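**Q** when you get a sec, could you give me coordinates for this:
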Amino acid sequence: MKALNRKTKETDINASLELYGSGKNSIDTGIGFFNHMLESFSKHSLIDLDIKCIGDLDVDYHHSVEDCGIVIGKLLNDSLYPAKNIERFGFSSIVMDEACVECSIDISNRAFLVFDIPLIDKIGINKVGSFDCELVEEFFKALTSNAALSMHIVYKRGKNSHHIIEACFKSFAIALRNALKINERITIPSTKGVV
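**A** Down below sits the predicted model:
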């Protein structure tokens, strides 16, 4: 179990993560929809995640969502590297009713994100409840850069923003779970001899 406290003028976050857990979680970010997405990530990745975020929600949700991404990314990084005896690569295509999103992951120790998800409408406004859809990309940017993952999250189809976003989090969860599968035959999953 890895734990981290990160406190800034904008957020105060206490979190812990168990990479090979059972999907147990306790999530309180003060943002209902975001809580739902992180609970879904934990459940489907089988990663135990506890996170409590006190943020400046009176200003905007941006700081809380981005900083949660930073903290979860750092906890993943501390748990993943040096990578050994894992599959390393993972893929998932997740359907949520009419929506379908794919996620491909390389536990590479190199940060790179392709986020090809059309969530903002033509006039630049899109929300799920009070949650700004543009924050989904901010979360994944913060997470991948701090976890040092290479990841592509790609829209296949869909119209409902809630379904598309939830498919993003679920496809990420399943792709990561697949990449983390233990395989003793692989030893170091790189021709370089280190990840």
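**Q** every contact and neighbour count from this point should use C-alpha atoms.
**A** OK.
**Q** ranges for the strands of the protein?
**A** 2-7, 11-18, 25-28, 48-55, 89-96, 99-106, 112-116, 127-128, 131-132, 150-157 (DSSP state E).
**Q** report the buried residues of the third one.
**A** This points to strand 25-28. Asn25, Ile27, Asp28 (16 or more other CA atoms under 10 Å).
**Q** for that strand, which helices and strands make contact with it?
**A** Applying 3 or more CA pairs under 8 Å, 6 or more residues apart in numbering; DSSP states H and E, one finds that strand 25-28 contacts helix 32-45, strand 48-55.
**Q** to compare against the first, here's another:
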Amino acid sequence: MNVSLARETKETKIALTFDPEGTGKVAVETGIPFFDHMLTGMARHGGFDLTCTVTGDLGVDSHHTIEDTGIVLGDAIKAAIGEGRGIRRFAHAIIPMDESLAQVALDCGGRGYLVYTGTFGARTLGNIPPDLFEHFFYTLCIHAGITAHIRFTGRNDHHQCEAMFKAFGIALGEALAKSGKTKEIPSTKGTF
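**A** Predicted coordinates for the structure are as follows:
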């Protein structure tokens, strides 16, 4: 299901498309090259299509651009999930990148929550304060209705961050994939 959303505030203007049944075609332009790199890796390795164009108040800082991208991507994921009929719902990924390791476990069952365990050593990553990565995933999860447990370790901040985004993408792609076993909603409640 291809979802297209747009959002415009005094701080950002975002146009985004998300297709969980895509092939990993990605075109991302947020004005923040490192963030573009992370989103591209997440989508490509997750096997979903993502286009995202953002104009943000980068003269202030990167916070609004990253946060609002999380809002719109989360809303798009939630729209793609819909009732959740036939999706796997749960998935996890463990991804190494040299000395770093990221683990992500997801439940796409309608309850937004984030457990985020890991720290970066640098004050910035690609000119982004590292706390914004946790904030991005928190915002995305709340808007998408995803419970996520993200854990990462390593020495190289770039490797840790990239492994985390790729692991999230892989887990998301698997959680949203059709199970092929049933077209039911994967919940004992019968609904998310």
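**Q** TM-score of the superposed pair?
**A** Once the chains are overlaid, their TM-score stands at 0.95 when taken by TM-score structural alignment, normalised by the length of the second structure; 190 aligned residues with a CA RMSD of 1.1 Å.
**Q** quick one: closest of the strands of the first structure to Ala175 of the first structure.
**A** strand 89-96 (4.4 Å; CA to CA).
**Q** average gap between that closest one and the second structure?
**A** Superposed on the second structure, strand 89-96 of the first structure shows a mean distance to its aligned partners of 0.4 Å (mean CA distance after the TM-score superposition for the first structure).
**Q** so that strand corresponds to what in the second structure?
**A** On the second structure, the counterpart of strand 89-96 of the first structure by TM-score structural alignment is residues 90-97.
**Q** excluding chain neighbours, what is closest to the residue sitting furthest away from the middle of the first structure?
**A** Relative to the mean C-alpha coordinate of the first structure, counting by CA atoms, centre = their mean, the farthest residue is Arg185 (27.8 Å). Nearest non-adjacent residue to Arg185 of the first structure, counting by CA to CA, 6 or more residues apart in numbering: Asn85, 6.9 Å away.
**Q** so what's the one you found up against?
**A** The neighbourhood of Asn85 of the first structure, defined by CA atoms under 8 Å, 6 or more residues apart in numbering, consists of Ile182, Asn183, Glu184, Arg185, Ile186, Thr187, Ile188, Pro189.
**Q** before we move on, what about Gly84 of the second structure?
**A** Gly109, Glu184, Ile185, Pro186, Phe192.
**Q** just to revisit the earlier point, now do the buried residues in the match of strand 89-96 of the first structure.
**A** Neighbour-count burial for stretch 90-97 of the second structure [16+ other CA under 10 Å]: Phe90, Ala91, His92, Ala93, Ile94, Ile95, Pro96, Met97.
**Q** which one of those residues is nearest Glu162 of the second structure?
**A** Nearest member of the buried residues of stretch 90-97 of the second structure to Glu162 of the second structure, counting by CA to CA, is Met97, at 7.8 Å.
**Q** show me the contacts for that closest one.
**A** Applying CA under 8 Å, 6+ apart, we find Met97 of the second structure in contact with His159, Gln160, Glu162, Ala163.
**Q** got the residues you listed as JSON lines, with distance to Gly169 of the second structure and neighbour count columns?
**A** JSON lines is the format used below for the contacts of Met97 of the second structure (distance: CA to CA, whole Å; neighbours: other CA atoms under 10 Å):
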{"residue": "His159", "distance to Gly169 of the second structure": "15", "neighbour count": "19"}
{"residue": "Gln160", "distance to Gly169 of the second structure": "14", "neighbour count": "25"}
{"residue": "Glu162", "distance to Gly169 of the second structure": "11", "neighbour count": "24"}
{"residue": "Ala163", "distance to Gly169 of the second structure": "10", "neighbour count": "28"}
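**Q** what's the counterpart of Leu176 of the first structure in the second structure?
**A** Superposed on the second structure with TM-score structural alignment, Leu176 of the first structure falls opposite Leu172.
**Q** and that match, what does it touch?
**A** Contacts were defined as CA under 8 Å, 6+ apart; by that measure Leu172 of the second structure touches Gly46, Ala91, Leu106.
**Q** how close does Leu135 of the first structure get to Cys68 of the first structure?
**A** Separation of Leu135 of the first structure from Cys68 of the first structure (CA to CA, to the nearest Å) stands at 11 Å.
**Q** report how many residues lie close to Lys189 of the second structure.
**A** 7 (other CA atoms under 10 Å).
**Q** that one matches what in the first structure?
**A** Checking TM-score structural alignment: Lys189 of the second structure goes with Lys192.
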